[in-house]
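*Asks:* Okay, structure incoming, though there's no sequence with it:
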C-alpha cells in the first residue's frame, strides 16, 4: 500500500513537471508569432513602415511573413493610387463647376447685358457636356474594374477593327491596316475589346499630325494574337511618361488645360485588359513613333 502511494506520488509529480515543460516550450515557440502579430498591429495605411521585419523570425514563419508583407505593400500601393485618383477627380470636376458658378454669377449681376446672356446657354451646355464626359469616363473606369465575369464569344478581330476605324476616323485620315488574313478569330468579350480598340485608335488619331498615317498591324505569336497600333507622336513624350500612360487621370500637360481629354482612356484600356487576361504595353521608336501593343 505504501509502495503504491509512492508510485502514484512520483507519477503525479512527473506529470505536473511535464506539463510545465510543455507550457514553457509552447510559450517560447509562440513568442515569435506574438511578436509578429504585435508588429503587424502597428502598421496601418498611413504608416511610414509598410513591412514587418523578418530578420528575427524563425525559418518556419518566413513564407507567411513574406506573403503578409506582399499583401500589405500591394494594399498600400492601391490605397495611394485611390487617394491620388480621388484628388485628381476632384481637380477635374472643380474647374467646370467653378466655370458654371462664374457664368451664373455674371448673368445674375448683369441680367440686361445681351452680349453675356446670348452666349450663356451655349457656354453652359459646353461646360455641362464636359462634366458629363468626365463622369461617364469615371463610371466606365469603375465598370471596367469590377469583378463580374465577362461573357466571351468568338470575334472576327479584323472586322471589329475595320468597324472601329470607320467609326473613329472622323477626319478621313490615312490608315495603314496590315493583316496576313481576313479573319483573326479571338474568344473574348466583344464590348470590352471594342472599348479597348476604340480608345487606342482614337488616341492614335488625336495625338498625331493630320497629315500622318495611323498604322494597325495584326499578327500571330504562338497561341496569341497581337495588335499593334502606331502613330507619330507630337506631344514630346519620353520614356518616363510612358510608364505613367495607364495611370487614371494622368495627363502630360501638368496645367490640365485640355477640355477634351481627361486621362481616362488608357486607364480603361489597362483595366479591361487585366480582366480579359490580355496585356497592353507602349514603346517609343527613334522617329517619335509611338506603338501600343495589345496581346490577346
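*Replies:* Now that the structure is in, tell me what you want to look at. Computed from a predicted structure; not experimentally measured. Numbering: from 1, shown residues only.

*Asks:* contacts and neighbour counts: CA atoms only from here.
*Replies:* Will do.

*Asks:* Contact partners for residue 241?
*Replies:* residue 252 (Cα atoms under 8 Å, 6 or more residues apart in numbering).

*Asks:* Sort out which residues of the helix or strand where residue 30 lies are buried, please.
*Replies:* Using DSSP states H and E, residue 30 falls within helix 2-41. By neighbour count, and taking 16 or more other Cα atoms under 10 Å as the criterion, the buried residues in helix 2-41 are 36, 40.

*Asks:* Over to stretch 210-228?
*Replies:* Buried residues in stretch 210-228, counted by 16+ other Cα under 10 Å: 213-216, 218-219, 225-228.

*Asks:* And those, which is closest to residue 261?
*Replies:* Residue 261 has its nearest neighbour among those in residue 214, at 19.2 Å by Cα to Cα.

*Asks:* Next one for the comparison:
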C-alpha cells in the first residue's frame, strides 16, 4: 500500500514539475516575443518571430503575429512609395506650371511694354497667352481630379449602360481631329448589345483619355482602332495604335503619377503625365481593370476589362 501511495505521489510530483517547467518555458517564450517585437518596432527592421515550440496555441499566435508584421511592412512600403511619388509629382507639377507661366508673363510684358505693336501682333500675343493659360488650367484640373480620386472624395453614381453605343460615340467625337491628322480608323464593335454597371461620365473620360493618348503617341502609325470583345463574364475594350509604342522595360511605369514617355527634346510627345494615372483610377472606381501590351511601331493596346451583365 505504501509502495502504491509513494508511486502516486512520485507521479504527481513529476506532473507538477513538468507543468512548472512548461509554465517557465511559456513565460520565457512570451518574454522573447515581447522583446523581439519591441526590437522590430524600435529598430524598424523586417525581421520575423522565429521560435521553436511544441505549444500549438503559441504556434498559431506566432503565425498570426508574423502575418501582421508582413502586412505592416507592406503598408509602410506602400506609404513610402506613395510619399516619394507625391514628392516627385509636386516637383514635376511645379516645373510644369512654372514653364508656361513664365511664357505667359513674357507675352504679357511684350504687350504692355512694346507700344509699337500693331493690332494684329497684339492679338497674336494675346492668343498665345490664352493657349498657355489653358495649358496651366488643364494641368491644375488634372491634378485636382487625381487628388479627388485618391481621397475617395468623388461621387460616382452607377447605372446600367450599353457599352456598344458609348464606344461608338466616343470614337466618333474625335472624327474631326482624326481626319485633320490623316488617321485611318478601325472600329470593331459587335451588333449584339452588351451591358455593364458603371458611371457614364467616368467611362466617357476613360475612353477619351485613351483615344487622346493613342492620337498623341500613335501618330507615326497613322491608324487608331477600337475593338469591343466579350465572354460569358466580362467585356473587353481595346484602344490601339501602331505608333512609337512603349518598350517592355517601361510598360509597368505608364500608370504612375507624372510618368511621361516624352523625349524632352521632342515637344510632340510631351504631356502632363497625369492622364493615364487618372484613367487607371477611374477604371478601378467602376470595378474594372486596365492593362497594356505594346510592340513599338507594330501595335500598342490599352485594354479595359469590365464585368458583363446579361440583362
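*Replies:* Noted; the coordinates are in hand. Quick caveat, the model's predicted, so the values are computed rather than measured.

*Asks:* Superpose the two chains and report the TM-score.
*Replies:* Once superposed, chain against chain, the TM-score is 0.78 (TM-score structural alignment, normalised by the length of structure 1); 269 aligned residues with a Cα RMSD of 3.1 Å.

*Asks:* re earlier: so which of the buried residues of stretch 210-228 of structure 1 belong to strands?
*Replies:* Taking DSSP state E, the ones among these that sit in strands are 214-216, 218-219, 225-228.

*Asks:* Which pair of those spans the longest distance?
*Replies:* For those, with distances taken as Cα to Cα, the pair at the greatest spread is 214 and 225 (19.5 Å).

*Asks:* For whatever residue of structure 1 lines up with residue 83 of structure 2, what is the enclosing helix or strand?
*Replies:* With TM-score structural alignment as the matching criterion, the partner of residue 83 of structure 2 in structure 1 is residue 79. Take DSSP H and E as the rule and residue 79 of structure 1 turns out to sit in helix 62-109.

*Asks:* quick one, helices of the stretch 151-300 of structure 2?
*Replies:* 163-172, 175-180, 200-217, 275-285 (DSSP state H, counting those that start in this stretch).

*Asks:* gap between the two ends of stretch 151-165 of structure 1?
*Replies:* Taking Cα to Cα, to the nearest Å, the span from the opening residue of stretch 151-165 of structure 1 to its closing residue is 24 Å.

*Asks:* From the rest of the structure, what touches that stretch?
*Replies:* For stretch 151-165 of structure 1, contacts defined as Cα under 8 Å, 6+ apart pick out 182-190, 194, 197-198, 201.

*Asks:* from those, which would you call buried?
*Replies:* Among the contacts of stretch 151-165 of structure 1, those buried by neighbour count (16+ other Cα under 10 Å) are 184, 186, 188-190, 194, 197-198, 201.

*Asks:* Show me which of those is closest to residue 148 of structure 1.
*Replies:* When those are compared for distance to residue 148 of structure 1, the smallest value, 12.2 Å, is given by residue 189; criterion: Cα to Cα.

*Asks:* With adjacent residues omitted, what lies nearest to the closest one?
*Replies:* Nearest in space to residue 189 of structure 1, with sequence neighbours left out and distances taken as Cα to Cα, 6 or more residues apart in numbering, is residue 152 at 4.4 Å.

*Asks:* How much space separates the aligned residue in structure 2 for that neighbour from residue 273 of structure 2?
*Replies:* Pairing criterion TM-score structural alignment: the partner of residue 152 of structure 1 within structure 2 is identified as residue 158. Residue 158 of structure 2 sits 28 Å away from residue 273 of structure 2, taking Cα to Cα as the criterion.

*Asks:* Counting neighbours, go ahead and name the busier of the two.
*Replies:* residue 273 (22 against 13; other Cα atoms under 10 Å).

*Asks:* Give me the distance from stretch 73-86 of structure 1 to the chain's centre.
*Replies:* Taking the mean of its C-alpha atoms, stretch 73-86 of structure 1 sits 10 Å from the chain's own mean (Cα atoms, centre = their mean, to the nearest Å).

*Asks:* again, but for stretch 125-145 of structure 1
*Replies:* Stretch 125-145 of structure 1 has its average C-alpha position 17 Å from the chain's average C-alpha position, going by Cα atoms, centre = their mean.

*Asks:* Please apply the same query to stretch 274-287 of structure 1.
*Replies:* Averaged C-alpha coordinates place stretch 274-287 of structure 1 at 14 Å from its chain's average position (Cα atoms, centre = their mean).

*Asks:* Same question for stretch 122-133 of structure 1.
*Replies:* On Cα atoms, centre = their mean, the centre of stretch 122-133 of structure 1 falls 27 Å from the chain's centre.

*Asks:* And for stretch 189-208 of structure 2?
*Replies:* Averaging C-alpha positions (Cα atoms, centre = their mean) puts stretch 189-208 of structure 2 20 Å from its chain's average.

*Asks:* Kindly report the same for stretch 154-163 of structure 1.
*Replies:* Averaging C-alpha coordinates over stretch 154-163 of structure 1 and over its chain gives two centres that are 26 Å apart (Cα atoms, centre = their mean).

*Asks:* and if you look at stretch 223-241 of structure 2?
*Replies:* That offset, for stretch 223-241 of structure 2, works out to 21 Å (Cα atoms, centre = their mean).

*Asks:* Could you give the separation between the terminal residues of it?
*Replies:* So stretch 223-241 of structure 2: terminal residues 6 Å apart, Cα to Cα.

*Asks:* Could you do stretch 42-52 of structure 1 as well?
*Replies:* Stretch 42-52 of structure 1 has an end-to-end distance of 9 Å (criterion: Cα to Cα).

*Asks:* so stretch 185-205 of structure 1 matches what in structure 2?
*Replies:* When structure 2 is aligned by TM-score structural alignment, the counterpart of stretch 185-205 of structure 1 is residues 195-215.

*Asks:* What lies in contact with the matching stretch?
*Replies:* The set of residues external to stretch 195-215 of structure 2 that reach it, using Cα under 8 Å, 6+ apart, is 156-163, 166-167, 170-171, 178, 224, 239-241, 275-276, 279, 282-283, 286-287, 302, 306-311.

*Asks:* 6 Å - rerun?
*Replies:* Outside stretch 195-215 of structure 2, the residues that touch it by Cα atoms under 6 Å, 6 or more residues apart in numbering are 156-163, 241, 279, 286, 308-309.

*Asks:* need those in CSV with distance to residue 111 of structure 2, can you?
*Replies:* Formatted as CSV, the entries for the contacts of stretch 195-215 of structure 2 read as follows, by distance: Cα to Cα, whole Å:
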residue, distance to residue 111 of structure 2
156, 45
157, 47
158, 49
159, 51
160, 53
161, 51
162, 51
163, 50
241, 42
279, 39
286, 48
308, 57
309, 58
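
*Asks:* Enumerate every residue touching the residue in structure 2 that residue 127 of structure 1 lines up against.
*Replies:* Counting by TM-score structural alignment, residue 127 of structure 1 corresponds to residue 132 in structure 2. Residue 132 of structure 2 makes contacts with residue 100, as judged by Cα under 6 Å, 6+ apart.
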